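Student: Show me how the following folds:
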Amino acid sequence: MLRWTVIFIVLAIIAGIFGFGGIAAGAASIAKVLFFIFLVLFVISLISGRTKV
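Tutor: From the prediction side, this is the model:
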């Protein structure tokens, strides 16, 4: 999932450089959502891994 976030961030940067505002905003918002989902899943896995020990 982190790989998809990086792909959408790069897509947003490239689209922003070339002036495609709508595409850049869309890709940036998708990247932001995926990053927060990844972050939540990471914290959950840390907590669940700690309790199994």
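
Student: okay, CA-based contacts and neighbour counts for the rest of this
Tutor: OK.

Student: If you count neighbours, what's buried in the lengthiest helix in the chain?
Tutor: The residue-count maximum for a helix in the chain (DSSP state H) belongs to helix 21-51. The neighbour-count check on helix 21-51 (16 or more other Cα atoms under 10 Å) flags Ile23, Ala24, Ala27, Ala28, Ser29, Ile30, Ala31, Lys32, Leu34, Phe35 as buried.

Student: I'd like the structure of this one too, to check against the first:
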Amino acid sequence: MLHYAVVFFIIALIAALFGFGGIAAGAAGIAKILFFVFLVLAVAGLIVNLLRGRG
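Tutor: Sure thing, here's the model as predicted:
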């Protein structure tokens, strides 16, 4: 999922470079959402892993 966030970020940078503001904003928004979803899933996985190791 982090890979997709990076891909959308690169698409946003390229679109901004060529002056496509709307496309760049949309791609950056998608990249931001995917990054935060990845972050939440990574923290949840870490917590579950710590709880399993304890019991």
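
Student: quick one: the longest helix of the first structure to the second structure mean distance?
Tutor: With the two structures superposed, helix 21-51 of the first structure lies on average 0.2 Å from its match in the second structure, counting by mean Cα distance after the TM-score superposition for the first structure.

Student: so how far is stretch 1-16 of the first structure off the chain centroid?
Tutor: With Cα atoms, centre = their mean, to the nearest Å as the basis, stretch 1-16 of the first structure stands 8 Å off its chain's centre.

Student: How about stretch 11-27 of the second structure?
Tutor: So, by Cα atoms, centre = their mean, the centroid of stretch 11-27 of the second structure is 16 Å from its chain's centroid.

Student: Stretch 39-48 of the second structure now?
Tutor: 14 Å.

Student: same question, stretch 27-34 of the second structure
Tutor: Put simply, stretch 27-34 of the second structure sits 6 Å off its chain's centre (Cα atoms, centre = their mean).

Student: swap in stretch 35-53 of the first structure?
Tutor: With Cα atoms, centre = their mean, you get 16 Å for stretch 35-53 of the first structure.
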